[in-house]
Structures are given as C-alpha cells and as structure tokens.
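Participant: With the sequence up front, the predicted model follows.
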Amino acid sequence: MDIRVQGSGPTAPFLSARDLFETEHDLARPVHVRLRDDPDERTWAGHYDDRHVLNISRQAASSAMARELALHEFAHMARHEQEHPSHTQSTEEVLYLALAGKSVERRKLSHCYQIANHMKDIYADDITLAVGPGEKLLSYLESSLAAAVADRPDTPLRPGLQRLSASADPEITAVNAAFALALGERHDLIDDHHRLYDLAHAAAQDAPDVDFEGFKRRFRELAREPDSSSYRQVLVDATRSYVDGASGGEMAAD
C-alpha cells in the first residue's frame, strides 16, 4: 500500500494506520495525503482512476484521533475499490425514487444525504473495526452526541448528564444517535449501561416523529454483502421513513 504525504506535517499517524489496515486489506491505488491549513477542514477521501486522496487538516493530523481518522478513510477507499453498493449507489437516484412527487424542505434533503453517509460509514467501519480498536471511535461518537443533544429541560437525564447545545437539529440528532448506538451494538463495543444509551434516549425524546428504533435497527442490521437492488431499497425506505416521519406525515414546501 503506497502512501505519499503532501505538505509539511506528521506522517506517523498515516503509516500507523496503514500498518493496521494491511493486516487484513490492501489498496490497488496509491493514497495521496493532502494536509490542509484550514483547521475546520473535514477529513474526506476522493477517488480517481490512478489514486485516492485523503484530505485532512494539519490540526486533525496532529490530534489523538489522527490514526483512527486515516484508518476510517482507508476503509472507504477499500469499499470504493470493491465497488461495494454503499459506495457506488447514487444518493441522487435514491432521492428521486423515494421522494418523487413530494415537496421537501432543503434542510430535510441535506439530512437524507447524511443518512446515506451513515450507511456508507457503517460499511467502512465494518473494515475499520475489524483491524483496529474501537475505543477512540466510541468516545468520539459519545462526545459528539453529547454536544448535539438539544436543550429540553422537561426530559429527565441521569445525574451527571447535561445537554450542551440547543442549536442542533433534534431530528437529525436522533438519527445520528441511532447510528452511534447501531455501530456500537453491531460490533459489540457497548454494554447495556453505556452512557450512549442515556444520550440517545434524550435525543429520541427530543424528536418524537423520528422512528429512532427503526433507524437503529436499519443501521445495525445492514446486510454485510448486499446486492445493488437490496441496498437501494433499504436506502429508499430509510429516506421515506425520515421525510414522512420528521414531517409529521405532511410534506413541507421547499
């Protein structure tokens, strides 16, 4: 597996992630790591005929999560080379199939893209968590969910828990909570008393129109090796469930 780091910055996290990744997998194309100056630049992978590109900020590359972020993106690259349905299915096609004839808020459409990305992440992390430990990833999901849970003082929380943000959209926060729990349960990373359950319960109560349990089940039980047709149908069903439920059964004007 050929890694080429472009720009000044640490190289150790990428080499360490490569060593873990190569215990089970390999990539046919080289990986170009582009270190970005913008500290808010999200980590993402691009795919080309002759290479993959891992874009990451220097700040993220120097963080405690750097190796795990790189390993996660290597897993996306592997799924892309495998032509896995989760990484070849057009989200735009799914939205057309699921929402034809409906008028949907732009906000909800962006959430549908996030749902599709969660499904991609499930399949990428089936690789990530097969070759590396899951503790840091679980802690990251927990802290992200804690920061996003909406402020609803009438929803009781266990002592020691605090809602930190009133600005996060409660509907997609509930879906994000379902994703976090599903990933943890899928890979046996959490026990019945893990803090994620309390946070997810709060998120679900803040968005009663979202089928939280249904989304958790969808994410957790995604078939390991789906065919293109079955994967497309799962994503269509999830999109319809989110838009219909989050709209209270009524489509909102775009």
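Facilitator: Sure, I can see it.

Participant: contacts, neighbours, all on C-alpha from now
Facilitator: Noted.

Participant: mind listing the strands for the protein?
Facilitator: Listed in chain order, the strands of the chain (DSSP state E) span 3-6, 31-36, 44-47, 52-57.

Participant: what's the span of stretch 127-144, first residue to last?
Facilitator: 22 Å (CA to CA, to the nearest Å).

Participant: of the strands of the chain, which approaches residue 112 most closely?
Facilitator: Relative to residue 112, the nearest member of the strands of the chain by CA to CA is strand 44-47, separated by 18.5 Å.

Participant: Check which residues of the closest one are buried.
Facilitator: Residues of strand 44-47 classed as buried under the neighbour-count rule (16 or more other CA atoms under 10 Å) are residue 45.

Participant: what helices or strands is it leaning on?
Facilitator: In terms of contacts (3 or more CA pairs under 8 Å, 6 or more residues apart in numbering; DSSP states H and E), strand 44-47 is packed against strand 52-57, helix 66-81.

Participant: let's see it at 6 Å
Facilitator: If you count contacts as 3 or more CA pairs under 6 Å, 6 or more residues apart in numbering; DSSP states H and E, strand 44-47 packs onto strand 52-57.

Participant: what angle do the strand it packs on and strand 31-36 make?
Facilitator: Orientation check (axes from the mean of the first three to the mean of the last three CA atoms, to 10 degrees): strand 52-57 against strand 31-36 gives 20 degrees.

Participant: ok, second structure coming up, stack it against the first:
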Amino acid sequence: MTEEEQIRRAGPLTYRGRAIPTTTTDQRLLDRRGPTDWVHTDPWRVLRIQSEFVEGFGLLSELPSAVSVFGSARIEPGTRYYNLGVEVGRKLAEAGYATITGGGPGMMEAANKGAQERDGRSVGLGIELPFEQSLNPYVDVGMTFRYFFVRKTMFVKYAQAFVVLPGGFGTLDELFEAITLVQTRKVTRFPVVLVGSDFWGGLRDWIEGALLENGLIKSEDMDLVQQVDDPAEVVELIRRVHKDLERKNGQDS
C-alpha cells in the first residue's frame, strides 16, 4: 500500500498518507511521558471523551433488546468458526435481538452478516487502531471510537447478554471484563455464553483447576459463564436466564 493509499480513521476524522498521526488517541491519553504542556491539554480531552459518550448514547439508545458478540478479527470467511458466527447472528436476529459487535472482520463480520441476512439490527462499534480497520460491510449502524473505555461502556450498557466466539487477547479481555462486572454486581446479572466447547473447554478446565481449587474464586462463580455448541442453544439460554430474572424480580417486588 502506497503512502497515498494509507488511511486512518479516528472517530469522525479521516487521515491519509503523510497526515496520519504516528500514535493513536488512546496512546496519547495514556502516555505520561513528554513535556508538561500535556497537562494543559487534558481538559480538552475530557470534552472529546464526553462527546464520544454523547454520540454513542444517541446512536444506541433506541436499540431493541441487544446482545454483544465478541470474537477474533483473524478468522477467515468460509471457515468453520466463521460459519458458526454467521449462524449465531442469524439466530439472534430471528429471536428479535440486535447484534452488537466490534464492527471489524472475522467473527465480528460473521455475526453482523448473520444478523443482516435475517433482517436483524446489525451494529458495529469500531475503534481507532494504528492500522486501518474499517467497519465491515454487514454493519447497518456503526460508530468508530477513539477511546477503548468509551466503546466498552457501549458494549455493556446496551446489551442483555454477552456471546463470546473463538478469539484471541482482545476477546479474552472482553470476556473476563464481562465476568468481573457480573461477579462484582456492577451490572445486573445476565448471561455470558461461550460458543464452541472444543475451543473454550481448555480455558474452563484451567479456571476450575487453577482458580477454583486454589480458592481464588467461589464454586458459584463457575456458573457465571455458560458453554454451548449449538447456536440455537445460545438464544434458548439467554431467554431462560432473562425469564428467571423476571420471575425473581417479580417475587422481590
């Protein structure tokens, strides 16, 4: 790719060629090195962060019941896991759920594609990266964020469940953050579903063997994450948990 062809998107901004910054917005926010004049620019960053929250809330506030789907950007179309992601998106749409992904390629694209094929609401929440990664073509409603923590808030605030497809470090980050939020009751208890026991089985075994057996988590914490293989089971499990919560809330009131 030539210098003229290179593109970087940062929120609503687009840079090309030599105008592309050497760092991302997140890097500049988190980097404490450099001259002290950065201190005087932080209040302006607060306004930019605020604007991202406002834009995100405005974009997503009228969504129907939604499910956030996470997974690797590196899975190729036509592979077994990609097809699994497409089917998950289809099932969620058929059940009336909007599908929210990170908006990128791979498993995110697969879930968005499945949702779009069944006329479901397909949402992509992208992020500014050092390399260009535009929203995939199956996103009906999308936004590209500068700040990871703003984007993560949107994933949590507007979802009634998390569905986790095969993925790498980014997917694991989303998974364990979701588990922690539920465990600490920072969010209302809702289902976190791992799809693909052949992929996730080893991780669950490690959690049970290393964390549970050493007393680092409680036995009931193992129930915070459910594991399924059939995309239809994803929807059944989400509906069952929501019905149990509705019944419990009715009894408490």
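Facilitator: Sure, I can see it. Note that this is a predicted model, so its numbers are computed, not measured.

Participant: How alike are these chains, TM-score-wise?
Facilitator: Once the chains are overlaid, their TM-score stands at 0.34 when taken by TM-score structural alignment, normalised by the length of structure 2; 136 aligned residues with a CA RMSD of 5.5 Å.

Participant: re earlier: nearest to residue 91 of structure 1, of the strands of structure 1?
Facilitator: Judging the strands of structure 1 by CA to CA, what sits closest to residue 91 of structure 1 is strand 44-47, at 16.4 Å.

Participant: I would like the residues contacting that closest one, please.
Facilitator: Strand 44-47 of structure 1 has contacts (CA atoms under 6 Å, 6 or more residues apart in numbering) with 52-55.

Participant: Of the residues you listed, keep whichever come out buried.
Facilitator: Buried subset of the contacts of strand 44-47 of structure 1 (neighbour count, 16+ other CA under 10 Å): 52-55.

Participant: To residue 98 of structure 1, which of the strands of structure 1 lies closest?
Facilitator: Distance to residue 98 of structure 1, taken as CA to CA, is lowest for strand 44-47 among the strands of structure 1, at 26.7 Å.

Participant: What's the local residue count around residue 80 of structure 2?
Facilitator: When neighbours are counted by other CA atoms under 10 Å, residue 80 of structure 2 registers 10.

Participant: what does residue 81 of structure 1 give?
Facilitator: Residue 81 of structure 1 is surrounded by 17 other residues when neighbours are defined as other CA under 10 Å.

Participant: circling back to that earlier point, okay, the strands of structure 1 in CSV with distance to residue 213 of structure 1 next?
Facilitator: Formatted as CSV, the entries for the strands of structure 1 read as follows, by distance: least, CA to CA, whole Å:
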stretch, distance to residue 213 of structure 1
strand 3-6, 40
strand 31-36, 38
strand 44-47, 29
strand 52-57, 33
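
Participant: out of those strands, nearest to residue 173 of structure 1?
Facilitator: It's strand 44-47; of these, that one is closest to residue 173 of structure 1 (CA to CA) at 21.1 Å.

Participant: With residue 170 of structure 1 as the reference, name the closest of the strands of structure 1.
Facilitator: Among those, the nearest to residue 170 of structure 1 by CA to CA is strand 44-47 (25.0 Å).

Participant: Quick check: chain neighbours aside, which residue is closest to residue 216 of structure 1?
Facilitator: Nearest non-adjacent residue to residue 216 of structure 1, counting by CA to CA, 6 or more residues apart in numbering: residue 178, 4.4 Å away.

Participant: ranges for the strands of structure 2?
Facilitator: Assignment of strands within structure 2 using DSSP E yields the ranges 7-10, 13-16, 66-70, 98-101, 122-127, 141-145, 162-164, 192-195, 225-228.

Participant: so which of the strands of structure 1 gets nearest residue 73 of structure 1?
Facilitator: With distances scored as CA to CA, the stretch of the strands of structure 1 nearest to residue 73 of structure 1 is strand 44-47 (6.1 Å).

Participant: hang on, isn't the residue nearest to residue 216 of structure 1 packed against residue 214?
Facilitator: No. The pair residue 178 of structure 1 and residue 214 does not pass the contact test of CA atoms under 6 Å, sitting 8.5 Å apart.

Participant: which one of these two has more residues nearby?
Facilitator: In this view residue 178 of structure 1 and residue 214 are compared by other CA under 10 Å, and residue 178 has more residues nearby, 28 against 15.

Participant: ok, back up a step: out of the contacts of strand 44-47 of structure 1, which comes closest to residue 205 of structure 1?
Facilitator: Within the contacts of strand 44-47 of structure 1, distances to residue 205 of structure 1 taken as CA to CA reach their minimum at residue 55, with 36.1 Å.
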